[in-house]
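Colleague: Fold the following, please.
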Amino acid sequence: MDFQQLNLNWGMISLVLFSLVSLLQLLYYWGIFSRLAFFKPKEKEQSQTHPVSVIICARDEAGNLARNLPGVLFQQYPSSHELIVVNHNSQDDTRYLLEEFKKTFKGLQIVNLEHEAKGIPGKKYPLSIGIKEADHEILLLTDADCVPASEHWLYKMQNAYEPGIDVVLGYGAYNKKPGLLNKLIRFETYHTALQYLSYALAGVPYMGVGRNLSYKRELFINNKGFSSINHLPGGDDDLFINKVAHKGNTTVVLDPEAFTLSEAKKSFGDWFRQKQRHYSTGKFYKGKIKFLLGTYSLSLFLYYPLFIAALLFADWRIVLGIFGLRFISQGIIQYKTMQKLGEKDLFGWWWLLDIWMFLYYCIFAPAIWKKARPNWT
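Modeller: Below is the predicted model of the structure:
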């Protein structure tokens, strides 16, 4: 086989593979992610105000609670509601801070837990206790390091409930700050939301984020809470939703006033450890979800290496034509979804951040197989 024939074979192979991966990407963008990009919520004929129990679990979170708890306590909501803060064995001033808040806000319920639950790592135990203590059927969950984006967060989230709905998925964003790391964290958070919110709209809900999540107490009790995942370090949000959510009982809220905001990690090391914990639960998703998410991630991981190979060995005009089709399609979807999720300032960087995702998967893919450390958060 001479060099010209070998080059032709490599050109055909690289072009075919690049075309297949590009087609797969287009199917995901137009078949799934477009549902979020072009989503328009139904106009409700009548608003509603259900009784709601807001639950926050905290461990050594005095600083975050001092900053963020007022944003939850000052919600404008006319119906019955309570805020339950579960103080799980804190060694800082959390207990005393909460007692001071209680003097002013009578709707604040404090649950102090002094001991660990043997064999139940993470915050599933304190969250289960908080749910047990809740007076109301609708539960709204957030974290101590989160603050509602507006005083209408509680109203907007509970207003999504209608007959048959048991799960409401919200968006937990990060505050915009200068610097590369902040952009990388926010883009990864947005990219995750692009997937789980789009899949929910496509009728295949598979996760939520504990920073902004609501479900019914009855759903939790009927599914025996976290009993099936108590042994795992994480999963109180994504694995539980993966288990109980389905097409008929799940909806999403995309109103910017219903978002929550958190401070992003300040160092790559802290972010790396956080993401390792989060991705360690992915292997426990349902088989269908693992296939869909894995196929998309693999196609994104292979896209740029195959693009370079096809440019080198195949007809560059065909390759650039395929690249352009995917680039334009992706740009449209990215712009619309970033606009919906309040991340429009990232749009000017999206093509670079898209390339970054290749490195991101190289860095974090091993976390899927590693055993996560039993951290509380």
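Colleague: Only C-alpha atoms from now on, for both contacts and neighbour counts.
Modeller: Fine.
Colleague: Just the strands from the protein, written as ranges.
Modeller: 52-58, 81-88, 108-113, 138-143, 146-148, 167-169, 172-174, 213-216, 250-252, 260-262 (DSSP state E).
Colleague: Save those strands as TSV, and put in mean neighbour count and distance to His278 too.
Modeller: As requested, the strands of the chain are arranged in TSV below (neighbours: other C-alpha atoms under 10 Å; distance: least, C-alpha to C-alpha, whole Å):
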stretch	mean neighbour count	distance to His278
strand 52-58	25	18
strand 81-88	23	21
strand 108-113	18	25
strand 138-143	23	15
strand 146-148	26	17
strand 167-169	26	17
strand 172-174	25	15
strand 213-216	24	16
strand 250-252	23	21
strand 260-262	21	16
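Colleague: Also this sequence, please, to line up against the first:
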Amino acid sequence: MEIGVFFYILASFAIINCVYYLFFSNVGFGKITPPQGNLKQAVSVIVCSKNEQENLKVLVPLLLEQNHPNFEVILINDASHDDTRDVIEEFMSQDARIKMVNVVNNESFWGNKKYALTLGIKKAVNDHLIFIDADCVPNSKEWLAIMAQHLSQEKSIVLGYGGYQKVKSSLLNALIRYETVLTAIQYFSYAMRGNPFMGVGRNLAYTATQFYESSGFMSHMKILGGDDDLFVNQSATYSNTAVSLQEESFTTSQPKTSWSGWWKQKKRHINTAAHYKWKHKILLSLFYFSQIGFFVSAILGFIFGLNWMVILGVVLVRYVIFWIVVGKGMSRFRESDIIILLPFLELLLVSIQLALFISNMGHRPKQWN
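Modeller: Below is the predicted model:
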């Protein structure tokens, strides 16, 4: 193969990468759209909890302190074997806004979070539903009001951002936060450009009307995971989806603290993504494989004698665009401390994703928690 061929291959992958990153730039550089809905509209906050007794003790008081005039909190005890039910009942005795759904495992939907969430949605008395995980906390007392106000007559789905707590001097934590922001940059960008494909259950809103019109989770009830991203993938459109980029509307979750725990979590996510619409799978796959192609062709160019200055020039242009766009996104989501590590974290994440993809072909997890 001639040396010139490596240059064209490398340049092609770099161009594809740069086009994607420029496409993603509206998250960091775009204008934040204020919510347009009615603050007085009653809402239901839904929390699905499985063995979350300690996390609920932290979360529920923060929910009750939210600056919203009319809301209820639906706490779902999903067949927990700790004291989650007792904790919920104690909160119910203290505040009438707290409601409980006690889920007993159903033989047809054993260990399926979607079954539990469906029961919680049916329990809600309000059409506007806001979802947060039990191990999350809102970033401010305005979280509920902002997320709820993004729901309107035109917008029946709202995508929020759910970040992770910072752990100093932890490579795993830096990688988790980088992957979380990169994913958010992608799904926010696609939604803002009229092609929403996913959301995260750590911070998500939609109407009960939208849920029932989409037949709930029935099309993917048997698939582990996807109560958030698969529902959005099947239901979200350009006209019915809003995004919430206000910092006050973010949530923060507890990150995995072991590589094995994070690995299992990512395996579930990859399995879920395989059920996205074809157009989204193609676009997401092209982005990922263009990253692999860029790294591989740059290495081969060095090995086979392509002028190192040529390679360096292409790599620098690509990385300048990458650093600016992703770095701006990191700043938007308050993760500026890891911007300096971006090239290393990108290469590490791409390598791990390849290993996850190979590993997932042989084994798939069976329970959500």
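Colleague: picking up where we left off before, tell me which of the strands of structure 1 sits nearest to Lys344 of structure 1.
Modeller: strand 172-174 (12.5 Å; C-alpha to C-alpha).
Colleague: Output the residue interval of structure 2 matched by the closest one.
Modeller: Mapping strand 172-174 of structure 1 onto structure 2 (TM-score structural alignment) gives residues 162-164.
Colleague: again with stretch 234-252 of structure 1
Modeller: Counting by TM-score structural alignment, stretch 234-252 of structure 1 pairs with residues 225-243 of structure 2.
Colleague: Give the buried residues for the matching stretch.
Modeller: 225-237, 240-243 (16 or more other C-alpha atoms under 10 Å).
Colleague: Go ahead and name everything in contact with that stretch.
Modeller: Here stretch 225-243 of structure 2 makes contact (C-alpha atoms under 8 Å, 6 or more residues apart in numbering) with 113-114, 150-151, 154-160, 188, 191-201, 204, 210, 214, 216-217, 220, 268-269, 272-273, 275-277, 368.
Colleague: quick one: terminal-to-terminal distance for it?
Modeller: Length of stretch 225-243 of structure 2, first residue to last, C-alpha to C-alpha, to the nearest Å: 22 Å.
Colleague: Now do that stretch: distance to the chain's middle.
Modeller: Here the centre of stretch 225-243 of structure 2 is set off from its chain's centre by 11 Å, with C-alpha atoms, centre = their mean, to the nearest Å.
Colleague: How many neighbouring residues does the equivalent of Asn195 of structure 2 over in structure 1 have?
Modeller: Alignment note: Asn195 of structure 2 maps to Val204 in structure 1; criterion TM-score structural alignment. For Val204 of structure 1, the count of nearby residues is 19 (other C-alpha atoms under 10 Å).
Colleague: Check Lys176 of structure 1 too.
Modeller: 15.
Colleague: so what's it closest to, chain neighbours aside?
Modeller: In this structure, Lys176 of structure 1 finds its nearest non-sequential neighbour in Asn182, 7.0 Å apart by C-alpha to C-alpha, 6 or more residues apart in numbering.
Colleague: can I assume the one you found is in contact with Ser262?
Modeller: No: judged on C-alpha atoms under 8 Å, Asn182 of structure 1 makes no contact with Ser262 at a distance of 11.6 Å.
Colleague: one step back: write the PyMOL selection for whichever of the contacts of stretch 225-243 of structure 2 are buried.
Modeller: Selection of the buried residues among the contacts of stretch 225-243 of structure 2 in PyMOL, burial being defined by 16+ other C-alpha under 10 Å:
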select buried, resi 113+114+150+151+155+156+157+158+159+160+188+191+192+194+195+196+197+198+199+200+201+204+210+214+216+217+220+268+272+273+275+276
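Colleague: What about the contacts of stretch 225-243 of structure 2, which are in helices?
Modeller: Within the contacts of stretch 225-243 of structure 2, residues falling in helices by DSSP state H are Lys113, Lys114, Phe188, Ala191, Met192, Gln210, Arg268, His269, Thr272, Ala273.
Colleague: residue contacts, the fourth one?
Modeller: It refers to Ala191 of structure 2. With C-alpha under 8 Å, 6+ apart, Ala191 of structure 2 has these contacts: Phe197, Tyr238, Thr241, Ala242, Val243.
Colleague: 7 Å - rerun?
Modeller: Counting by C-alpha atoms under 7 Å, 6 or more residues apart in numbering, Ala191 of structure 2 touches Tyr238.
Colleague: Distance check, it against Phe211 of structure 2.
Modeller: Applying C-alpha to C-alpha to Ala191 of structure 2 and Phe211 of structure 2 gives a distance of 19 Å.
Colleague: so Arg326 of structure 1 sits right up against Leu26, yeah?
Modeller: Yes: judged on C-alpha atoms under 7 Å, Arg326 of structure 1 makes contact with Leu26 at a distance of 6.4 Å.
Colleague: so where in structure 1 does stretch 257-273 of structure 2 end up aligned?
Modeller: With TM-score structural alignment as the criterion, stretch 257-273 of structure 2 aligns to 266-282.
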